[in-house]
Each structure stands twice: as structure tokens, then as C-alpha cells.
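> Structure for this input, please:
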Amino acid sequence: MSERPLTPLLDTVHVPADLRKLAPEQLPQLADELRQEVISAVGVTGGHLGSGLGVVELTAAIHYVFNTPDDRLVWDVGHQCYPHKVLTGRRDRIRTLRMGGGLSGFTKRAESEYDPFGAAHSSTSISAALGFAIANKLQGTPGKGIAVIGDGAMSAGMAYEAMNNAREAGNRLVVILNDNDMSIAPPVGGLSAYLARIVSSREFLSVREALKRVARKLPRPLQKAARKTDEFARGMAMGGTLFEELGFYYVGPIDGHNLEQLIPVLENVRDAEEGPILVHVVTKKGKGYAPAENAADKYHGVQKFDVVTGAQAKAPPGPPSYTAVFAKALIAEGERDDRICAITAAMPSGTGLDKFQEAFPDRTFDVGIAEQHAVTFAAGLAAQGMRPFCAIYSTFLQRAYDQVVHDVAIQNLPVRFGIDRAGLVGADGCTHAGSFDVTYLATLPNFVVMAAADEAELVHMVHTCAVHDSGPIAVRYPRGNGTGVALPAVPQRLEIGKGRIVREGHKVAILSLGTRLEEALKAAEALEAKGLSTTVADLRFAKPLDEAMIRRLLSTHEVAVTVEEGAIGGLGAHVLTMASDLGLTDAGLKIRTLRLPDIFQDQDKPEKQYADAGLDADAIVDSVLTALRHNSAGMVGEVRA
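Next up is the predicted model:
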């Protein structure tokens, strides 16, 4: 790791008001120092790097030109917001990024008045900024809504839904399209920057408005022709016809790293009476840091790294990650069956489907940030006889819940869901935690919901998904590495709705779902040491439940505890409902359900998160002992340890 960089100019800027005191010619130096500060900080903490480096100049320019926080700045996704945090009063905490009790890796309302809208999922910025703009308009207060959205986020339909509704905001809405992959426009140069400055200027807009007033007095056919002529002329010079059709005044493309170009254009946009306006800037991910520029994918999200060499800290050798096991198992299924295909929503490496794509490029589909489309596309494939696997993070699958219900479950189509990042996710915090998938899937008729206890079980469950053709089926698995068990050479087809007894006892029963099984076994050892004979069951299925096993365990043990890595309404609720339906509660059965607490947990180390949630071995033991101390009360219910 290197020493902190020297940043004499940045040291004078604590909030954007300080930034606005600088002369324009000082801004390039400020941007250089800001970039070095971000590199240095992320080298210490890890986190998102390339995206933040790509918007250093843009961040400085926005805060320099606009009156933040009165002008409400909304960053889409928020993973590019580290430079923004440095400039908005949080520099003294920037080396606590993504740590327990530290700064969030995304924008967060509770953190600062300069974060008016929290984000970590994609394509929400235009809708939110539109809300701010309309609210100010209705309340008669000054202030614009400014959305900064990346070109990748523009693949989601929500962005276009918002733009289609944006006319009402007028000039109070500014959308800045951060194009960092040249997916929309060719490389920019002096001519495009000059044109952007001209067409955003007050003089040009005034002349254009005057011509529009004249055109309104013309017969209707000539009005239409005049409007089309204006759009065509600017479209030929500037591009942006699509945005014009959605009601935006388009400006760009301009170089997002050239402050001499950015500042005057943004000033023109700030002062324009025309609106809403979309400013198209072209940037480079990782700008100013050679390792990140040369390998944008590897430096999108990084571990701690050496600033001088760019070398990232390597995790100690150990078992493969669950994601890697899923990918390997799916490739094996693809080799056995050419009907197997895979779908991801802009997360090929995050879900492991990049490996499947290398093996089966024609059967792998990255649909972009479009989870709704991904699910219904998979449903169409299934309806035509294919065997699609839709691999989506638990937290992102939430975005497609209506499609899961309407297009998959109601039609009972055999779409296979690989649900990555199930449970808590450490540094990414509550926005990326997979807390709710058991609750929202196991409540649906026709669904099969599995949770892998270890990597060997995951292999069996992928195979079970592959050969299950009688309806939708899902397997959930966490972020991180497996337990180190040997992977099976030949996968087994699991019997739907059947769990397994891992350890046999007679007084206490622990019913585990998912990778808390290891903690359940540790708890069983501790209970045995106290003379409490303990059974541990891996239920495997949240739906359908293994009714025969659960009924036996609840009928023959004094205390039963369910353990799951999910929110209230999941496994525990289903077991309690089953026990009630079977009349087992009438016999004074003691059952406790351990699950994630009914809060959004902040980022921290995963082991601490689970301890705080009451889902480690100590908490399981405490829950059992508490239940036994209340033996005479015969309580039934959901009680936290």
C-alpha cells in the first residue's frame, strides 16, 4: 500500500460550496487530486473502482455548476459515487467504505443531505429525479432533479418509462447519460463538443423558441413539418433522435473528462428554459489509473490492492465459491442435454454464466439489466420445450416478481432459477442481501424451492432442476466459498420435498435450511455437551416441505428449532402453519424459528452479520436453552434468541 497522496487543493474543499469558490482553471488539478484520493482509499478498503474513476471530472463539474444539495443529484446504481462522497463532507470517513459502521458503498439518504435518494439497484435515477423535479415545481421551490445514469442502465425498461413521463418536469429535470462503453456514440472530438456547446447555449435556445412560436401560427401541416425539420437538423448533427422522441432536448456527445467542455455545457443546461434536457457524456471506466483502464472488468469491483502495482490482495486458497460450483454443474448438465440454456441479466461473471457461455455460446443469453424480460424470455423458452436456467441474484430477482408469478408460476412453466447471493452478503449491505426469496417464492403455488447446505448439495440440486419438467423450480445458494466437501462425480436427482437427517438424537431437533447447517451441527455438539441429545435435519426444500420428516421430529422431540438465512414468512412460518394444520400445537409443542431479523442489516463482515442476526451456533444453543427453561408454559411461537 502507498502513502496517502498529496492533495493541497482538495484539502481546501469540504463541501461543494467550497468547490464553487475555485477558479475554472483550478478544476483540472482538483480532479487529478480527487482521482488519486479515490484510488488511495479503495486500495485500503476495496470496493468499486473503475466506475468512480470514470466520473471524477463529471462529479466535480456537476457540483461546481449546480447548486447541490438544493439541486437534487441522483446517481444511478450508486457504485460510482466515491468521488461524490469525498466532495460532500465525507472525506474523513472515505477509508471506512463498506466496513461495519462505515460509509456505504452506495448512496444512502441517512448518510448525507447530498444523497437525496438511496440506490444500489440499476435504472431508478430518472424516476427519482423526476419525482424531485415535479415536487419542487408543485411546491414552487427552486431546485432541479439531476439524474446520472450509465449506458448499461439504459437497457432497463424503467429508464424509458421515466423518460416517457418526463415532459411535465420541464427544465427542472436534467438527465446526464454517462456513456462509458461507446455503445451509443462514436468517439467524441472537438466538433461534437463545439456543437453541444452551441445547441445548449441561451442564444440558440432563444432563437429556437422564437421559431417555434412562429411555427405555431402556421397551418397545422406546416407546424408538423417545421418540428420535424428542427429534429432532423439537430439529429443529423448531434444524434439523440430517440431521446427527442421521448420529449428530451438532447445535447452531446461531449468528452466527460474535458472540464473546458463540460463546464460551459452544464452551465447552459442549468440556465436553459428548454427542458427536460439529456446531456450525453462519453467517459472511460478506470480513467487515470492504468491497471483499471486496461482491465475494466477486473477493476470494476476490487479487493484491497497495491496502488503502485495494481495487484489485488488474493484470498487464501480454499474451497471453490458456490457460484463457481453452480457454473461447473450447469456446464455438465449442458453437456448432457442440448435443451439446457442459460440466461443472465447483465451479470455473466457474477453468476458464473461467463463460463457456461464459453462452452455454449449459442445457448447463453445476456439480456442486459432487464430482469423482467429475462424471466418472461425464460418462460417462452420453457413453453417451447427448452430447459432454461435463469441465473439472477436474489436481490435482483425481486425486480421481476410479477413475471415470476404471472408468466411462470400461473402457467406452471418449468423455468429453473439459480438464485445467487442468497442470505447476507457482507460489504454490499442490505441492498444486495438475499433476504426475501424463500418468502416470496415459497408462497407461490406450483413452485419448488431448494436451498443448498454445501457445494455437493448444490451439484445435486442443479441436476434436480435440470430434469424437473413439471413446473418452476429454484435453488438458492450464498455468496462466498463452500465448506470444502468433495464434489460428487455423478449428481443425484433428489426426491422433491424430501430432506435428510444429518445427525440423530431424541430431545432437541434442529431443522436447517441452507448453509446454516454447519452452524446447526456446531450447536448440536454444544448441546450434546450439556446432555441434550440433538437431531439435526437438512430440510433441503422450503417448498414442498418434507411433511413426514417434520411431523416425526415435532412429535418425538421436546424442542424444535428452525434455522434459515431468510426473512420472516419463510421456512419457519411454513413449518408453524403445517404444525397448526396437523394439530401438533395442541399438544404443547415447543417450536422456535430463527431467521433474519425484521430490519435491513447494514454492511459488515458476514460472520458478524449472522451473529448479530442470531443465526450462529451460539444463538441456536441459546434459543434451545430458553425454550427448555419455559418448558412448563408450553409456548408455541416465533421467539428471537
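
> Please count neighbours and contacts with C-alpha atoms only from this point.
OK.

> which of the residues in stretch 123-137 are buried?
Across stretch 123-137, burial judged by 16 or more other Cα atoms under 10 Å covers 123-137.

> What sits closest to residue 7 if chain neighbours are left out?
Among residues not flanking residue 7 along the chain, residue 33 sits closest, at 5.3 Å (Cα to Cα, 6 or more residues apart in numbering).

> Oh, that last question was meant for residue 235, not what I typed.
Counting by Cα to Cα, 6+ apart, the residue nearest residue 235 is residue 241, at 5.6 Å.

> Just want the most central residue of this structure.
Central residue of the chain (Cα atoms, centre = their mean): residue 121, 4.3 Å from the mean position.

> thinking again about what came up before, neighbours of the residue nearest to residue 235, how many?
Counted with other Cα atoms under 10 Å, the neighbours of residue 241 add up to 17.

> need the contact list for the residue nearest to residue 7.
5, 6, 7, 9, 10 (Cα atoms under 8 Å, 6 or more residues apart in numbering).

> I figured the fourth one hits residue 30, correct?
Yes: shown here, residue 9 and residue 30 form a contact pair, counting by Cα atoms under 8 Å, at 6.0 Å.

> quick one on the thing from earlier: from the buried residues of stretch 123-137, which single one is nearest residue 157?
Nearest to residue 157 out of the buried residues of stretch 123-137 is residue 123 (Cα to Cα; 8.2 Å).

> To compare against the first, here's the next sequence to fold:
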Amino acid sequence: MASSLLRTSFLPFHQSQDGYSNSTSTFHIKCGINGVAVAQLETGNASKERNKMVKGGQQTRQIKRFLNFSGEKPFTPLLDTINHPVHMKNLSIHELGKLADELREELVYTVSKTGGHLSSSLGVAELTVALHHVFDSPKDKIIWDVGHQSYPHKILTGRRSRMHSILQTFGLSGFPKREESIHDAFGAGHSSTSISAGLGMAVGRDLLGKKNHVVAVIGDGAMTAGMAYEAMNNAGYLDSNLIIILNDTKQVSLPTATVDGPAPPVGALSKALTKLHSSREFRQLREAAKGITKKFGGQTHEIAAKFESYVRGVAGGSGASLFEELGLYYIGPVDGHNVEDLVYVLNEIRSMPAPGPVLIHVITEKGKGYAPAEIAPDKMHGVVKFDPKSGKQMKSKSGTHSYTRYFAESLIAEAEEDDKIVGIHAAMGGGTGLNLFQKRFPDRCFDVGIAEQHAVTFAAGLACEGLKPFCAIYSSFLQRGFDQVAHDVDLQKLPVRFAIDRAGLVGADGPTHCGAFDTTFMACLPNMVVMAPSNETELMNMVATAAAIDDRPSCFRYPRGNGIGSILPQNNKGTPLEIGKGRVLREGSGRVAILGYGTIVQSCMKAAEQLQMQGISATVADARFCKPIDGDLLRQLAREHEILITAEEGSIGGFSTHVSHFLCLNGLLDGKLKWRPMILPDRYIEHGSQNDQIEEAGLSSKHITATVLSLLERTRGRVRGLDFTD
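The predicted structure is shown next:
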């Protein structure tokens, strides 16, 4: 049996009042015992056995550094020399550890001024340094799943000078983006895509006779999605050389907070990985099998195979057993904050002639090195500008809550009176507001993990049993479960209610998170009721409407951002609306009508005020429903006005398309009516502020005003030249 050494691999960081933190880096004195050593991570009262990790046969002593989080520009002499990964090749282990510390200082300094994704990036400083030290990007492909953790990668690949622009209009993207850098091998933003993309690249490499490496870095949260398992299953079958790094943080890299703190990944795999951390026998037996092979050479293949079989038996039910049954060669757990261990393992894998698919299980801590992020990694996941010393975020004051909050409070009010109402989300309790619902009804709220397909069909099953499921999912993420919406819900007319958050333009997260298409793909379904509120009061009414619809599925979309301050119903309990009926908000003189769908109705009202200043009295209506559409309202607007504008924050194929279909079928475009749809352009809108995106899309109140004036032949000027303000 192989022997083992214990060592302390890293210590907790503590934030001091002067803005400096203790950083403990490690390097090793060679004293291998039978080629095997085990690392120990001491974290408070955690059991020693649970926290042992694989390392490369050396003992550690530690050097303490003080990290500068004072808010002043940090002194980063090593980082200042890095403009390309090639500049890291000759750095020593000691220098690589120092570089990781400087990366953390740079990250906190930069993101404190711009906002962005912080905790995830802090957690992979050493891993990013090790990857770029060992591999040769861009020849070797490094793929970051989701991309929240890609900031250190961006800094080390020549974009440090532009980090001040991250998430800003015309600035760097917050995610890997192929158009931005040759080092971004694959674009990201959504979860669990990296292994599939990496496998495709690996197989493509083999077909073309290339020799480069492909590395996919995926978090334990992203591992809750079925797509990751589909990819691993295929990888094991195809047996191409692919390196998968499981970045195990014990937290989903999303705004998943419960009311009591951050949420762990959901599901059996998370439990299996936790069990694997404590499987000392598994690691020792595996290392012993390797040692026998090295000592006796090719004559002991049979003995080694028996050892391997026994190892799998010892680890039965663990994460390693699962991965290896899929055909992946498992290595780990590895201390993800020890550069030497990482470099050692990565070099060993890189030098293997034909390892096939390999999974390296790396243990990291989100927010590592910066005390505010270590204490509250969920709150420091996606941040606005903040004070580096304290971590306090400089959130703007608002007299209203977010639409997400109004949805949650309204759903709670409905559930107080109806015990059949349940909530479902896909690892987005904090993002969807269902963390508040969970606090009130812990047995009636279900976090299914990053698994939108499962979430939808799980909700369908609940509906089959007579419950009233509300499935709260971001618009861009619901795309991932469309077949389930169509086949499992709509086809069977099951009364699942879809609360579609982040509909429309979302600002800094850009095109990967833009909710442009939900109206288009939901309203094409024959049985779906499709709604959009013009304000927070209407949102509460639509929650009540959806709760009352019990013979078919329904959905309602609402944006990122705060309400307008409309008068809320008593106790946040909405009133069910008449299905398929809109309303007129402002009566005009008869020439111009503006029909809005969703919160863009507020811009329609502002446009009417601007037109009034030009002597034009416009009618403004709130459609409320895309499906069933209000035919009576459309006939009224078409027959009583010369000009009809429809406005929505959605793509082609959405509300305006349904309006045009109705107008054409009913002969309402055969006369003198001038109808113009105002929708999102048929392209992806890049990241930036929501106001900038609205301007770029041509959907502000001044653009609506300009469209009306052009139809009235009042102006031939450029839209952007008009002097109107919202």
C-alpha cells in the first residue's frame, strides 16, 4: 500500500481594516515517499479525512504575502510583463503563485470600478495561471463553460488594458467570445456546453491530423445539466484525447442564493463528489496500481487491471466510479489553489501519448483570497461597482422593486390562498425571486439544477397530479427547454405556468442572455396563452390570471429592471384578467394609434406626449395578450385611425407578426391604413447599458415619435437627429 504525507496546502484569507489580505502561497521541498503524497486542506472544523487531495510527491512549506485591496492601483510587477500566454512559459512555480496573487489584486481593483463577475474569477486564479503555463493557447484550445470565470483568462491573453471597459457599451464582453480574441476557443454564456464543444474540436483535430490539446473547464454547477452527461457519454465512446477539468466549488456559478446564503449544486452528483473527497482508499489503491505498473513494467497489466477493478469497487457509488463508467480516466481531487500541484498534474496529462478522455477533479473556493467574496460568494458573484476595502456594493437607490421581486411577492400572495401552487426554477432561486417563495413555502419550491428541459417536464408531471406549477426561467434559458414546452406541455394542454424573466434587452450580459425570442417561440404553440404586462401592477394581475387558467398552459414575460411605481393591489394579490382582451390607455383624435406589448407601453405613452407637443393627438393601447390576440381592439384601432404603430421588445415572428396575420386575414390592410411594426432588429444586440441597447435597436420613445412623424410626412430627418428625450 502506498504511503502518504499530509501537508497544509492553503490557509483562509482574512481581510484587514487597511484593505490588505493575508495570502498563503506554497512551494515544495522534494521528499517523495513511494512517489505518492496526499495534501490536506484545513478549514476550521472540517474533518481531516474529508479534505485530503492528490499531489505530486513533495512536501510543502508556506510563504505569506499581503494582497492589496485598498482601492489603490496594485503593484503588479510580474503581471505587467504578461501580454500573451507565451510570456508565462519560463516562470518558476514560485513566480506562478505570485502571478496568481497579482491577478486577484488586479481583478478586485478593476471589477470594483466596472462591476462584473467576481467570485468565480477569483476562484480560478491559480488554475488559469497553470493552464496557460502548461498549454500553448491559441494552438491548444481552452474552453470555459458559462464564462463567468473567464476574467483571469482575458487578462493573461492580451486584454488587460481593456478590462476597464468590460460589460460596457463597445467594451469587452463579460464572457468568452470568439470575435474578441483568438484565445477564446468557444463562445459561452449559457451553461454546460464546454464538453460537447471540446469533444467536437478534439474529433475535428483528429480527422485533420493535428496534434494540439483541447481542455474544457466546467463547474460542478454546470455538471447538473444533462447536456454535460450526454457529452461525457459520447466522449467515452469516441475515445478522443480530451481533457475535462471539473472545477468543484460546491456552489453553482449563478445567482442561486437562498434567503440564508449561497446554494450548493443540486443532485446526486454533488453528493457523490462530496463522498469522493473522503475516499482515501480509492486514491491510495489507485496510486498503488500505478506504482506496480511503473515498477514491473508491461508484465503486470493483469495485476494492475485487477487493482483498478478493485479501486472501482471501493469507490462504488462515488463520482469517480460514474466518470470512469462513462469511459473517462479520473484524476483527483487536486488542490485547485496550489499552482505546483496543478502544473504537475497538467504536465503529466499533457505528456501522455494517448490518454483518451481525462477528467481532472479540481477543488477550488469561489471568491478565494478576497474576504468579502469568501464570506458571501453569492452576493459577490455578479457585482456592481463596489468599495474594495469593504466589498460594499454601490447599488443605486430606487423607489421601486425589480419586476422579479414583484413577481415573487405576487406568487406568494396567490400561494397563501391556494395550496396547490408550487414553484420550480433551474438553479436560479435568487435570479428568479423564488428564494423568497422558498422561504415561505419550503416544501412547495423545487430547485432542479441547471436543467431547463427537466424543469419543464417535471412541471408537466406536477400538473398531471392536479398541482399548479409556476416554472420561473429566464427567457434566454427557456430556449433550452423548448421541445419539452411543445411536446410535454402544450401538446397535452397541461396547465403549466411559465414566468419568463429577463425578457427583452438585458444590458451588460449581452446577446447570450437577451430575451428576444420568447414571444416568437411561445406564441406559435396552439394551446399557449401568451401575456406581457405593461407595469408591475399588470404583472401581479397576470400572475393571478395564470393561476386561474387551469385548462391549458400559459406564460407571461417581464423585463430586467425596476417597476415604474404603479399602484399595487392590496396585499400584492392581483386580479385575473379577461383572457385575450387588451385596453386603451389614451384616447386620441383619430389619426394615429400606437399599440404596445409589454413594458414598452411606457415608451408608447411618452411618444404620445411628444407627439402632443407637435399638435398630434395619438391613441395608445396596451395589448396585454399576444395569444389569443384581441381582435376587437385591433379592428377598432385599424378602422378609426390612419396610422397604426405596433411596438414590442422582441424579435421578428412575435407580437407584431401576429398582428399582421390578423390584419391581413381580416382585410384591414386593404384600405388606407398605414401599419408599421417596431421590433428588435434581425441581429444580436451587443452588451452595454439597457438604454444604449434600446437606442441601438431603435425602440425608444423618440424613435416611435419619429416613425409617426415620417408617416405623417412631417419630417425627413434622421431618427437620431430628433431632439426628443425620454
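
> that older thread, so what corresponds to the residue nearest to residue 235 of the first structure in the second structure?
The alignment partner of residue 241 of the first structure in the second structure, by TM-score structural alignment, is residue 321.

> ok, so what distance separates the aligned residue in the second structure for the residue nearest to the centre of the first structure from residue 270 of the second structure?
Counting by TM-score structural alignment, residue 121 of the first structure lines up with residue 190 in the second structure. Shown here: residue 190 of the second structure relative to residue 270 of the second structure, a distance of 20 Å by Cα to Cα, to the nearest Å.

> three-state assignment of the aligned partner of residue 389 of the first structure in the second structure?
In the second structure, residue 389 of the first structure lines up with residue 470, judged by TM-score structural alignment. Classification of residue 470 of the second structure by DSSP: H, G, I helix; E, B strand; the rest coil places it in strand.

> contacting residues around residue 470 of the second structure?
421, 422, 423, 424, 459, 496, 497, 498, 499.

> ok, and the most crowded of those residues?
residue 496 leads those on contacts (other Cα under 10 Å) with 32 neighbours.

> mind listing what residue 374 of the second structure touches?
With Cα under 8 Å, 6+ apart, residue 374 of the second structure has these contacts: 119, 365, 366, 367, 368.

> Could you look up the SS state of it?
Per three-state DSSP, residue 374 of the second structure ends up helix.

> what do we get in the first structure for it?
Under the alignment (TM-score structural alignment), residue 374 of the second structure maps onto residue 293.

> Can you get me the start-to-end distance on stretch 482-493 of the second structure?
End residues of stretch 482-493 of the second structure are separated by 15 Å (Cα to Cα).

> same question, stretch 682-691 of the second structure
Across stretch 682-691 of the second structure, first to last residue, Cα to Cα, it's 19 Å.

> which residues touch it?
Contacts of stretch 682-691 of the second structure (Cα under 8 Å, 6+ apart): 167-171, 173, 505-511, 651-652, 693, 696-697.

> name the element residue 368 of the second structure belongs to?
In this structure, residue 368 of the second structure sits in neither a helix nor a strand according to DSSP states H and E.

> Check the gap between whatever residue of the second structure lines up with residue 84 of the first structure and residue 29 of the second structure for me.
Matched across to the second structure, residue 84 of the first structure falls on residue 153, judged by TM-score structural alignment. Per Cα to Cα, residue 153 of the second structure is found 29 Å from residue 29 of the second structure.

> Neighbour count: the two, which is higher?
Neighbours were counted for residue 153 of the second structure and for residue 29 using other Cα under 10 Å; residue 153 has more, 27 against 10.

> from memory that one sits against residue 130, does it?
No: using Cα under 8 Å, residue 153 of the second structure makes no contact with residue 130, being 10.9 Å away.

> ok, which stretches of the stretch 151-300 of the second structure are helices?
151-154, 194-208, 226-238, 268-277, 280-296 (DSSP state H, counting those that start in this stretch).

> could these be laid out in CSV, adding distance to residue 581 of the second structure?
Listed next are the helices of the stretch 151-300 of the second structure as CSV, based on distance: least, Cα to Cα, whole Å:
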stretch, distance to residue 581 of the second structure
helix 151-154, 48
helix 194-208, 44
helix 226-238, 40
helix 268-277, 46
helix 280-296, 64
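
> ok, back up a step: which secondary structure state is assigned to the alignment partner in the second structure of the residue nearest to residue 7 of the first structure?
By TM-score structural alignment, residue 33 of the first structure lines up with residue 102 in the second structure. What three-state DSSP gives for residue 102 of the second structure is helix.

> And the one 4 residues further on, by the same measure?
In the three-state summary, residue 106 of the second structure is assigned as helix, counting by three-state DSSP.

> mind listing what it touches?
73, 74, 76.

> what about the corresponding residue of the first structure for the first one, how many neighbours?
The one in question is residue 73 of the second structure. Under the alignment by TM-score structural alignment, residue 73 of the second structure pairs with residue 4 in the first structure. For residue 4 of the first structure, the count of nearby residues is 11 (other Cα under 10 Å).

> check contacts around residue 4 of the first structure.
Residue 4 of the first structure neighbours (Cα under 8 Å, 6+ apart): 37, 40.

> Shouldn't it be within a strand?
No: secondary structure of residue 4 of the first structure (three-state DSSP): coil, not part of a strand.

> What separation is there between it and residue 50 of the first structure?
19 Å.

> go on, residue 179 of the first structure?
14 Å.

> the more surrounded of those two?
More neighbours surround residue 50 than the other of residue 179 of the first structure and residue 50, with 28 against 25 (other Cα under 10 Å).

> which residue packs closest to the more buried one, ignoring adjacent ones?
Going by Cα to Cα, 6+ apart, residue 50 of the first structure has residue 286 as its nearest residue, at 3.9 Å.

> Quick check, residue 311 of the second structure in contact with residue 282.
Yes: between residue 311 of the second structure and residue 282 there is a contact under Cα under 8 Å: 5.5 Å.

> ok, back up a step: in contact with the residue nearest to residue 235 of the first structure, which residues?
With Cα under 8 Å, 6+ apart, residue 241 of the first structure has these contacts: 231, 232, 235, 250.
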